[in-house]
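Trainee: predicted model, plus sequence, below.
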Amino acid sequence: MAMTQTQRLGIFSLLALVMAATRLHHFDAIPDASWGVFFLAGFWLRGSARWAFPLLMALAVLVDFFAITSQGLSFWSHYCVSAGYWFLVPSYFALWLGGSWLARHQAGLRVSTLGLTALALLVSEGVCYLLSNGSFYWLSPVTVAARSLNGWFANLGDWYLPFLTTTAMYVAIGAVFHVLVSLLARTADSSRTKLAG
């Protein structure tokens, strides 16, 4: 389904709002939607990566800056903002590429699309997780007695399922939204065709 630039801006605005609202309170009752947002943006805004991805990335950094400095802490000396922090760019881009790949290969509202969605999400979220977790573990000045592959694998195991579950939850919400809008559009097209005929 082709979208107008106005529709793309509307989708972008909605995704940016969701990310900003949930990322600001990273560990509150409503989990951070950033990973799901980047995957869904890749799907819905495929072909707009030149402007949409950098703007979403800048928003993510801006929200982090606000969240850290509003606590009276220095952004640049915060333990989360190290050389590993900047690996969020390729991490989030992996999610964007997963959504974009899905947009190219999906077959509309069919069961096969559900399988492709699961595949795209698992692969892109896995790459994102390896990049973000690995860069944080190996490059951030966190308190780790001695960094080791065994320690990293244990760390990977501790956090993988919660990140996957949260991302899948937001992608599922986006998928339900997508199905509802698609069905409404079909119904509207069908009504117009009957009226024209």
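Mentor: Sure, I can see it.

Trainee: alpha carbons only for contacts and neighbour counts from here, please
Mentor: Fine.

Trainee: name the element L109 belongs to?
Mentor: Counting by DSSP states H and E, there is no helix or strand that carries L109.

Trainee: nope, L55 is what I meant
Mentor: Element membership for L55, per DSSP H and E: helix 49-69.

Trainee: for the chain, what spans make up the strands?
Mentor: Under the criterion DSSP state E, the chain carries no strands.

Trainee: tell me where this protein has helices.
Mentor: Using DSSP state H, the helices found in the chain span residues 5-23, 34-44, 49-69, 88-105, 111-139, 149-196.

Trainee: tally of neighbours for the residue nearest to E125 when sequence neighbours are not counted?
Mentor: Taking CA to CA, 6 or more residues apart in numbering as the measure, E125 lies nearest to L95, with 6.0 Å between them; neighbours along the chain are not counted. The burial count assigned to L95 is 31, neighbours taken as other CA atoms under 10 Å.

Trainee: and if you look at R186?
Mentor: Considering only other CA under 10 Å, R186 is surrounded by 12 other residues.

Trainee: before we move on, what about V144?
Mentor: Counted with other CA under 10 Å, the neighbours of V144 add up to 11.

Trainee: next up, a structure to set beside the first:
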Amino acid sequence: MSLSSPTRIGIFALLAILMAATRLHHFGALPDASWAVFFLAGFYLRGSLRWAFPTLMALAVVVDYLVITGQGLNFWTHYCVSPAYWFLLPAYLSLTLGGAWLNKRYHGLGVRELGLLAGSAFVSISVCYLISNGSFYWLSEVVSEPSFAGWMKNLSDWYLPYLRTTGLYLGVAAAIHAVAAMTLRALGAVGEHRTAKH
């Protein structure tokens, strides 16, 4: 799937706005869409990831900085900014690569593509979760006595909410994508019909 430069920039802007708006209020009415944003960036911006991925990563850090310092706290000593914070780079990269993998195999709307979306989303969300949760559990000072059993409990407590939230965002994005694709196809058919009549 190839997109024009203006379309890619528009999609990037929408994804950046969605991430900034929901990440600012991490536990607000709308849950954080960051994981879905990185997956969608991989899908829609596969040819532009050299600039899109680092820019989205920088935006995520800037938003975190604004949220933490906005609460009157020191960014560098906040419990979220432990050595594990830097593992968000490979964690978010796994989501982006999952989206890029899907893009490479996308041939239009179909049941096959829906299955590929579900599979690639599940795998990349799971890898992201293992990296981000595992690094936080084992490397941050929040957990005073880490153990394998404690990590398994932590994994089970948070995995399904992250999977569900990201899956819901990706489901909405897939529905919007399908409507847009069908609309463009219908408009193309109308244009061809008018051209044929002349």
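Mentor: Nice, I can see it. What you are looking at is a predicted structure, and each value in this text was computed from that prediction instead of being measured.

Trainee: just say which of the helices of structure 1 is most tucked in.
Mentor: helix 34-44 (a mean of 27; mean count of other CA atoms under 10 Å).

Trainee: what angle separates it from helix 88-105?
Mentor: Using axes from the mean of the first three to the mean of the last three CA atoms, to 10 degrees, the inter-axis angle of helix 34-44 of structure 1 relative to helix 88-105 is 40 degrees.

Trainee: what's the mean deviation for the helix holding L55 of structure 1 versus structure 2?
Mentor: Superposing on structure 2 places helix 49-69 of structure 1 at an average distance of 0.3 Å from its equivalents, by mean CA distance after the TM-score superposition for structure 1.

Trainee: export the helices of structure 1 as JSON lines, with columns for distance to H78 of structure 1.
Mentor: Putting the helices of structure 1 into JSON lines (distance: least, CA to CA, whole Å) gives the following:
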{"stretch": "helix 5-23", "distance to H78 of structure 1": "16"}
{"stretch": "helix 34-44", "distance to H78 of structure 1": "20"}
{"stretch": "helix 49-69", "distance to H78 of structure 1": "8"}
{"stretch": "helix 88-105", "distance to H78 of structure 1": "16"}
{"stretch": "helix 111-139", "distance to H78 of structure 1": "13"}
{"stretch": "helix 149-196", "distance to H78 of structure 1": "20"}
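
Trainee: measure W35 of structure 1 to D64 of structure 1 for me?
Mentor: 14 Å (CA to CA, to the nearest Å).

Trainee: what's the answer for V89 of structure 1, then?
Mentor: Between V89 of structure 1 and D64 of structure 1 the distance is 14 Å, computed by CA to CA.

Trainee: same deal with A175 of structure 1?
Mentor: Where D64 of structure 1 is concerned, A175 of structure 1 sits at a distance of 27 Å (CA to CA).

Trainee: next one: I30 of structure 1
Mentor: Between I30 of structure 1 and D64 of structure 1 the distance is 16 Å, computed by CA to CA.

Trainee: again, but for M3 of structure 1
Mentor: M3 of structure 1 sits 31 Å away from D64 of structure 1 when distances are taken as CA to CA.

Trainee: one more: V171 of structure 1?
Mentor: In this view, V171 of structure 1 and D64 of structure 1 are 22 Å apart by CA to CA.

Trainee: ditto for R46 of structure 1
Mentor: Counting by CA to CA, the gap between R46 of structure 1 and D64 of structure 1 amounts to 26 Å.

Trainee: kindly report the same for H26 of structure 1.
Mentor: As it turns out, when the distance is counted by CA to CA, H26 of structure 1 lies 9 Å from D64 of structure 1.

Trainee: of all the helices of structure 1, which one is nearest S77 of structure 1?
Mentor: Each of the helices of structure 1 was scored for nearness to S77 of structure 1 using CA to CA, and the closest is helix 49-69 (10.1 Å).

Trainee: could you check the angle helix 88-105 makes with that closest one?
Mentor: Using the same axes, to 10 degrees: helix 49-69 of structure 1 against helix 88-105 is 140 degrees.

Trainee: what's the first-to-last distance across stretch 25-42 of structure 2?
Mentor: The stretch stretch 25-42 of structure 2 measures 24 Å between its terminal residues, going by CA to CA.

Trainee: contacts for that stretch?
Mentor: Contact with stretch 25-42 of structure 2 is made by 12, 15-16, 18-19, 22-23, 49, 52-53, 56, 60, 92-93, 95-101, 103, 121, 125, 165-167, 169-170, as judged by CA atoms under 8 Å, 6 or more residues apart in numbering.

Trainee: repeat the analysis, applying 6 Å as the threshold.
Mentor: Taking CA atoms under 6 Å, 6 or more residues apart in numbering as the criterion, the residues outside stretch 25-42 of structure 2 that touch it are L15, M19, T22, R23, L95, T96, L97, G99, A100, T166.

Trainee: dump the residue contacts of the first one.
Mentor: For L15 of structure 2, the set of contacting residues under the criterion of CA under 6 Å, 6+ apart consists of V37.

Trainee: now with 8 Å?
Mentor: Contacts here follow CA under 8 Å, 6+ apart; on that basis L15 of structure 2 touches V37, L40, A41.
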